[in-house]
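Asker: here are the coordinates; sequence isn't available:
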């Protein structure tokens, strides 16, 4: 007799999304249409008065005797309250009285650390949620009406008084990008507030940022609960590699967008370093068609340091990503990597692993114009043969 093992772990769905996107409305709608599931709800709201929890208590139809609402309002479950989240979920799972756990993350929370909480063993507390629960679906809710306004804003969370703490220096656009790039389901809410043309543009841009997620469009949070409950969609490794820029960089097979959608992407690869001043000038004239770009940069004046470039909306950042393997001595390579140090596919005898490799995702990209303008920022043959240290470098020290 062939019997399939039953997975009796409690499934979990996590709702992420920026402030005001409509997570609580969606959660209430799901709770009111959950076909008899006994649900435990965890709500993470940073305000002193947990407004979201009050809305769910009033509007979600939770049974006081059979179900539970856990309020977590003195921090963020993706960082300061991670230990509390572990303990609460373990307690709910061991109670054995629930069919499902629904979590509404704070509007400034990132989904990846929350997913890690359910995927890895916490050795300090000796809690392994993967044995008790099954992370079923990571959902990100997007506000159709305000997405572009927030995505193109230069403001930080601190400037909006929305930061998680004193050390939270994130920009709004980076938070939005993190939320969109790590999910199984993207719900575009408040679609009634934008035109059909605007909605199509947003859907296509989100497809470029996150080609793997299932996209649902709705108004007033009206979705079929089956679209986010017991989906079996979540896979940590797949979710970690699902962002559009990663897929393009790894050259994975994914459905190419048609010209009708206007979304396209390409990888710019060069084994010649950038002139820092010309690169900075290029960044200042950023092509508006580019929605997202990310990758590694080789700078002539910082020849030992690999540099990460990341752009989303109007935000552009250059940060150190460590040393090029080629910049290490044989002794250092042996100390770091042992006898067989990793050689990247871009390795060559002269420059080693030094390379510029940038992914560009955008709407109606002029690929050739972008490539030509970037090529103009590379060192010329004459500069390649000169003293790179004498080149003008207006970029800040790392």
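Answerer: Happy to help now that I have it. In this text, all values refer to a predicted model and were calculated from it rather than measured experimentally. Numbers count the residues shown, from 1 in each chain.
Asker: please make it C-alpha for all contacts and neighbour counts, starting now.
Answerer: Will do.
Asker: surely residue 248 meets residue 265?
Answerer: Yes: using CA atoms under 8 Å, residue 248 is in contact with residue 265, at 7.2 Å.
Asker: got any residues that touch both of the two?
Answerer: residue 359 (CA atoms under 8 Å, 6 or more residues apart in numbering).
Asker: okay, these two: which has more neighbours?
Answerer: Of the pair residue 248 and residue 265, residue 265 is the one with more neighbours under other CA atoms under 10 Å, namely 24 against 18.
Asker: just the strands in the chain please.
Answerer: Using DSSP state E, the strands of the chain run over 10-16, 39-44, 68-72, 100-104, 133-143, 185-189, 214-217, 263-270, 290-297, 305-312, 315-323, 356-363.
Asker: out of those, nearest to residue 31?
Answerer: For the strands of the chain, the distance to residue 31 is smallest for strand 39-44, at 8.0 Å, taking CA to CA.
Asker: taking strand 68-72 as reference, get the angle to the closest one.
Answerer: Interaxial angle, strand 39-44 versus strand 68-72 (axes from the mean of the first three to the mean of the last three CA atoms, to 10 degrees): 10 degrees.
Asker: strand 39-44 - contacts with which helices or strands?
Answerer: Contact analysis of strand 39-44 by 3 or more CA pairs under 8 Å, 6 or more residues apart in numbering; DSSP states H and E lists strand 68-72, strand 100-104 as its packing neighbours.
Asker: let's bring in a second one:
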């Protein structure tokens, strides 16, 4: 019997890690294996999952792929990770794969057709998370009918922006789409948000609303699609063989010394996010006199902070924040200026 695997995808900050933490806390002892793909040089998502304090979240069950976007490193990273999982005894009941927020899901689904994987694993389904407030703001979606009208009127109109194209790619490959962070939009806004998303959903794809990624594990891990046998129904801008280019995006790690007041970093980050159009910030801070690690996650101007677990004796009490943005945006992702803005006056 094949092991089912669920691919969890979605744009930066949509809530993929929150969804996985919720699933881990509610699978009632089922043995799971996780593959976490990061965009950035520190394993923030893996560390957040490991720091959740859930018994089912054993460190050996989580494999991190940090050498590049999973859709571009299938042979080098994903397939060896799958072989590692399949060699385990006992084998997991289910495999969850969290893609980078910049990944195209279809190349990953294609990898399940490889003989080394196909005989042992099937893609139960592709779950796509979307940040409802971001969709409403038009940051990661557009009106497809209006765009078609504009193209018809102006043949020289350039292709979609990388963010819009990536958002579409993820929706087009999905078997279940979760409009997350419903608490951050009004009930009256929901029809407009759904109208922006539905044109990219294939027939039969479910659409759910959620807060904090909280959906029933029976739904998320029981789609039974067999997506590797359903590739033709999942259109992609890259079906012509054109490479997915990550050069449109940039990331770096901002090293932060131990600080007295994390609220100061929050204030400065919000200014930097607005000034440099930063898409995503995630990582950890060390706070003077506090034994617990301080988690920081930001999507646009929405920033969340909380303490998760004690620093281990073998860890340096040093903060680190992954900063992700687009190249070529107004002001650019100016690493030196962002560092000065956030770290000015702090101990070296």
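Answerer: That came in fine, so what should we check first? Computed from a predicted model, the values in this text were never measured in an experiment.
Asker: one step back: can you lay out the strands of structure 1 as a markdown table showing distance to residue 385 of structure 1?
Answerer: As requested, these are exported to a markdown table (distance: least, CA to CA, whole Å):
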| stretch | distance to residue 385 of structure 1 |
| --- | --- |
| strand 10-16 | 51 |
| strand 39-44 | 57 |
| strand 68-72 | 60 |
| strand 100-104 | 57 |
| strand 133-143 | 50 |
| strand 185-189 | 50 |
| strand 214-217 | 51 |
| strand 263-270 | 17 |
| strand 290-297 | 20 |
| strand 305-312 | 20 |
| strand 315-323 | 23 |
| strand 356-363 | 19 |
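Asker: nearest to residue 384 of structure 1, of the ones you listed?
Answerer: For the strands of structure 1, the distance to residue 384 of structure 1 is smallest for strand 263-270, at 13.8 Å, taking CA to CA.
Asker: what residues in structure 2 pair up with that closest one?
Answerer: With TM-score structural alignment applied, strand 263-270 of structure 1 matches no range in structure 2.
Asker: please identify the buried residues of that strand?
Answerer: The neighbour-count check on strand 263-270 of structure 1 (16 or more other CA atoms under 10 Å) flags 263, 264, 265, 266, 267, 268, 269, 270 as buried.
Asker: just checking the distance from that strand to the centre of its chain.
Answerer: 19 Å (CA atoms, centre = their mean, to the nearest Å).
Asker: that strand vs strand 290-297, what angle?
Answerer: Using the same axes, to 10 degrees, the inter-axis angle of strand 263-270 of structure 1 relative to strand 290-297 is 20 degrees.
Asker: where do the helices of the stretch 101-250 of structure 2 begin and end?
Answerer: For the stretch 101-250 of structure 2, the helices defined by DSSP state H, counting those that start in this stretch cover 105-111, 115-118, 132-136, 144-153, 162-173, 190-197, 217-220.
Asker: tally of neighbours for residue 120 of structure 1?
Answerer: Using other CA under 10 Å, the number of residues around residue 120 of structure 1 comes to 12.
Asker: hmm, residue 130 and it touching each other?
Answerer: Yes: Residue 120 of structure 1 is in contact with residue 130 according to CA under 8 Å; the separation is 7.2 Å.
Asker: sorry, back to before: distance to residue 207 of structure 1 and mean neighbour count for the helices and strands packed on strand 39-44 of structure 1 - can I get that in TSV?
Answerer: Putting these into TSV (distance: least, CA to CA, whole Å; neighbours: other CA atoms under 10 Å) gives the following:
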stretch	distance to residue 207 of structure 1	mean neighbour count
strand 68-72	32	18
strand 100-104	24	23
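Asker: relative to residue 239 of structure 1, which of the ones you listed is closest?
Answerer: With CA to CA as the yardstick, what comes closest out of those is strand 100-104 (18.1 Å).
Asker: the closest one packs against which elements?
Answerer: strand 10-16, helix 23-31, strand 39-44.
Asker: which one, of those, ends up nearest to residue 223 of structure 1?
Answerer: Short answer: helix 23-31, nearest of these by CA to CA, at 7.3 Å.
Asker: contacts for the closest one?
Answerer: 15-17, 52, 55-56, 59-62, 104, 141, 220-225.
Asker: residue range for it in structure 2?
Answerer: Taking TM-score structural alignment as the measure, structure 2 aligns residues 16-24 with helix 23-31 of structure 1.
Asker: one more: stretch 172-183 of structure 1?
Answerer: Alignment of stretch 172-183 of structure 1 against structure 2: residues 163-174, by TM-score structural alignment.
Asker: hmm, back to that, which one of the helices and strands packed on strand 39-44 of structure 1 lies closest to residue 178 of structure 1?
Answerer: Between residue 178 of structure 1 and those, the tightest spacing by CA to CA is seen for strand 100-104, at 16.3 Å.
Asker: for that closest one, grab the matching residue range in structure 2.
Answerer: Using TM-score structural alignment, strand 100-104 of structure 1 lines up with residues 94-98 of structure 2.
Asker: mind putting the helices and strands packed on strand 39-44 of structure 1 into a markdown table with distance to residue 48 of structure 1?
Answerer: Below are those laid out as a markdown table (distance: least, CA to CA, whole Å):
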| stretch | distance to residue 48 of structure 1 |
| --- | --- |
| strand 68-72 | 10 |
| strand 100-104 | 16 |
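Asker: so for residue 21 of structure 1, which of the ones you listed sits nearest?
Answerer: Using CA to CA, those put strand 100-104 closest to residue 21 of structure 1, at 12.0 Å.
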